[in-house]
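Chemist: what follows is a protein structure lacking sequence information:
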């Protein structure tokens, strides 16, 4: 076995371990996805997953977990109960690169009136990205909506940043991938189609 193959195998094992426990429902580029996860004591189902690509480069794997599966983004926005978006990095990024992509995604999908309502929350999220400095291939970011608490993020198993209480903010985050102008239209289809 040459060193390239061995390194690839090792990276896949590390990603699988980092991604979580439970029955694996699917796999994409060596990233294993759990069929269900628990958020705030509730079991969520894998709704869909896909690869964010920029030109030909793989950037990250995104997955969406919901109380009940849905192919309707409008329905997802109105759902009760917790929700989770998980990002697994497929290459190294600086916090500036990740933060800029996040802000661009928000700007393209949230109008100025709505954005004005969530400026303080956006600022808190920006501070969180600044704490990360560098994101490495294999890093795992969970963005959870917890009813009665707010948006809570976890990076490689550790809670990071402040809790952001407004559901409007979490729904704005979801629009980055599933709004009218998603960062990647094929990823939007994958997250909503159960693929």
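Modeler: Sure thing, it's come through. Given the structure is predicted, the values throughout are model-derived calculations rather than measurements.
Chemist: rest of the way, CA atoms for contacts and neighbours
Modeler: OK.
Chemist: residue 169: what secondary structure?
Modeler: Put simply, residue 169 is helix when judged by DSSP: H, G, I helix; E, B strand; the rest coil.
Chemist: just how off-centre is the helix or strand harbouring residue 130 within its chain?
Modeler: In the assignment (DSSP states H and E), residue 130 maps to helix 119-132. Chain-centre distance of helix 119-132: 16 Å, with CA atoms, centre = their mean, to the nearest Å.
Chemist: who touches it?
Modeler: By CA atoms under 8 Å, 6 or more residues apart in numbering, the residues outside helix 119-132 that reach it are 95-96, 98-99, 160-162, 164, 166, 169.
Chemist: how does it look with 6 Å?
Modeler: Helix 119-132 is contacted from outside by 95, 99, 161, using CA atoms under 6 Å, 6 or more residues apart in numbering.
Chemist: out of these, which comes closest to residue 5?
Modeler: residue 95 (29.1 Å; CA to CA).
Chemist: quick check: the closest one touching residue 103?
Modeler: No - the pair residue 95 / residue 103 is not scored as a contact, 11.9 Å apart, by CA atoms under 6 Å.
Chemist: more neighbours, these two?
Modeler: Counted by other CA atoms under 10 Å, residue 95 and residue 103 do not tie: residue 95 has more neighbours, with 18 against 15.
Chemist: check the gap between the more buried one and residue 132 for me.
Modeler: 6 Å (CA to CA, to the nearest Å).
Chemist: tell me where the chain has helices.
Modeler: 3-19, 73-78, 95-109, 112-117, 119-132, 167-178, 185-193 (DSSP state H).
Chemist: any chance of a markdown table for those, columns distance to residue 26?
Modeler: As requested, the helices of the chain are exported to a markdown table (distance: least, CA to CA, whole Å):
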| stretch | distance to residue 26 |
| --- | --- |
| helix 3-19 | 11 |
| helix 73-78 | 22 |
| helix 95-109 | 25 |
| helix 112-117 | 35 |
| helix 119-132 | 28 |
| helix 167-178 | 20 |
| helix 185-193 | 13 |
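Chemist: ok, and here's another one to check against it:
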């Protein structure tokens, strides 16, 4: 009888946990999904944080991986599906400012010499981010596809285009995950080191 009661308690607890497991949660008023789907693959939320500058919250960012990790180098070197989502929370972010900030972040990550070899890709990125004006509430997903070694860009779930290059992907994700990221606190958050 004791075993049966324990088993029933376990089954009820599992059902309760499954029924109440959140599919998303709220960060600074932004709904962050626990998973993202890409080409039949499920990526899970590795970490989430927000980027602020001069006491202004600019965006909430989430990192999704197929294999969760706290090792930034391992993530940058990985040739598996991964995504960064940027949830714009400030009206100060325009398409032009966003692409300039990403270029500056890459330069900080790879250095002045390193950034030169990505000038073509950065021009492509600026064009893809500028197909329409960026406003508060917009969500960008920047997903690495290992099958064609390219970074796919979507805005509010609309595909905008892709930029080829595994090395570009490493430099791009390095904006937040390199040894010299734009925000060390955000890096820790994305790595799940709360």
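Modeler: That came through, no problem. Remember, it's a predicted structure, so these values are computed and weren't measured experimentally.
Chemist: got a TM-score for the pair?
Modeler: Superposed pair, TM-score by TM-score structural alignment, normalised by the length of structure 2: 0.82. Supporting alignment: 172 aligned residues with a CA RMSD of 1.8 Å.
Chemist: contacts for stretch 99-114 of structure 1, please.
Modeler: Outside stretch 99-114 of structure 1, the residues touching it (CA under 6 Å, 6+ apart) are 129, 175-176, 179, 181.
Chemist: deepest in the core, which of the helices of structure 1 is it.
Modeler: Mean neighbours per residue, mean count of other CA atoms under 10 Å, is largest over the helices of structure 1 for helix 167-178, with a mean of 22.
Chemist: and the longest strand along structure 1 against structure 2, how far off on average?
Modeler: Looking across structure 1 with DSSP state E, the single longest strand is strand 42-54. Strand 42-54 of structure 1 differs from its equivalent in structure 2 by a mean of 0.6 Å after superposition (mean CA distance after the TM-score superposition for structure 1).
Chemist: list the helices and strands that strand packs on?
Modeler: Other elements packing on strand 42-54 of structure 1 under the criterion 3 or more CA pairs under 6 Å, 6 or more residues apart in numbering; DSSP states H and E are strand 36-39, strand 57-66, helix 185-193.
Chemist: mean distance between the last one and structure 2 after superposition?
Modeler: Same thing as helix 185-193 of structure 1. Mean deviation of helix 185-193 of structure 1 from its aligned counterpart in structure 2 after superposition (mean CA distance after the TM-score superposition for structure 1): 0.9 Å.
Chemist: in structure 2, which residues correspond to that helix?
Modeler: Alignment of helix 185-193 of structure 1 against structure 2: residues 184-192, by TM-score structural alignment.
Chemist: please name the residues that touch the residue positioned nearest the centre of structure 2.
Modeler: Residue closest to the mean C-alpha point of structure 2, counted by CA atoms, centre = their mean, is residue 84 at 1.6 Å. Taking CA under 6 Å, 6+ apart, we find residue 84 of structure 2 in contact with 62-63, 141-142.
Chemist: and which of the contacts of stretch 99-114 of structure 1 is nearest residue 15 of structure 1?
Modeler: Among the contacts of stretch 99-114 of structure 1, and counting by CA to CA, the member closest to residue 15 of structure 1 is residue 129, at 21.3 Å.
Chemist: quick one: contacts of stretch 30-48 of structure 2?
Modeler: Taking CA under 6 Å, 6+ apart as the rule, stretch 30-48 of structure 2 contacts 23-25, 61-66, 68, 189-192.
Chemist: and the spatially closest residue to residue 63 of structure 1 that is not a sequence neighbour, how many neighbours?
Modeler: Spatial nearest neighbour of residue 63 of structure 1, chain neighbours left out: residue 49 (4.1 Å); criterion: CA to CA, 6 or more residues apart in numbering. Using other CA under 10 Å, residue 49 of structure 1 has 27 neighbouring residues.
Chemist: ok, so what distance separates residue 49 of structure 1 from residue 168 of structure 1?
Modeler: Residue 49 of structure 1 is 23 Å from residue 168 of structure 1, by CA to CA.
Chemist: do residue 195 of structure 1 as well
Modeler: Applying CA to CA to residue 195 of structure 1 and residue 168 of structure 1 gives a distance of 27 Å.
Chemist: next: residue 106 of structure 1.
Modeler: Counting by CA to CA - residue 106 of structure 1 and residue 168 of structure 1 are separated by 12 Å.
Chemist: mind checking the helices and strands packed on strand 42-54 of structure 1 for the one nearest to residue 78 of structure 1?
Modeler: Per CA to CA, nearest to residue 78 of structure 1 of those: strand 57-66, 11.5 Å.
Chemist: what's the average distance of that closest one to structure 2?
Modeler: Mean for strand 57-66 of structure 1 is 0.4 Å (mean CA distance after the TM-score superposition for structure 1).
Chemist: quick one: that strand to helix 185-193, angle?
Modeler: 20 degrees (axes from the mean of the first three to the mean of the last three CA atoms, to 10 degrees).
Chemist: what residues does strand 57-66 of structure 1 touch?
Modeler: So strand 57-66 of structure 1 is contacted by 44-53, 83-91 (CA under 6 Å, 6+ apart).
Chemist: how does it look with 8 Å?
Modeler: Residues from elsewhere that reach strand 57-66 of structure 1 (CA under 8 Å, 6+ apart): 28, 31, 33, 36-37, 44-53, 82-91, 187, 191.
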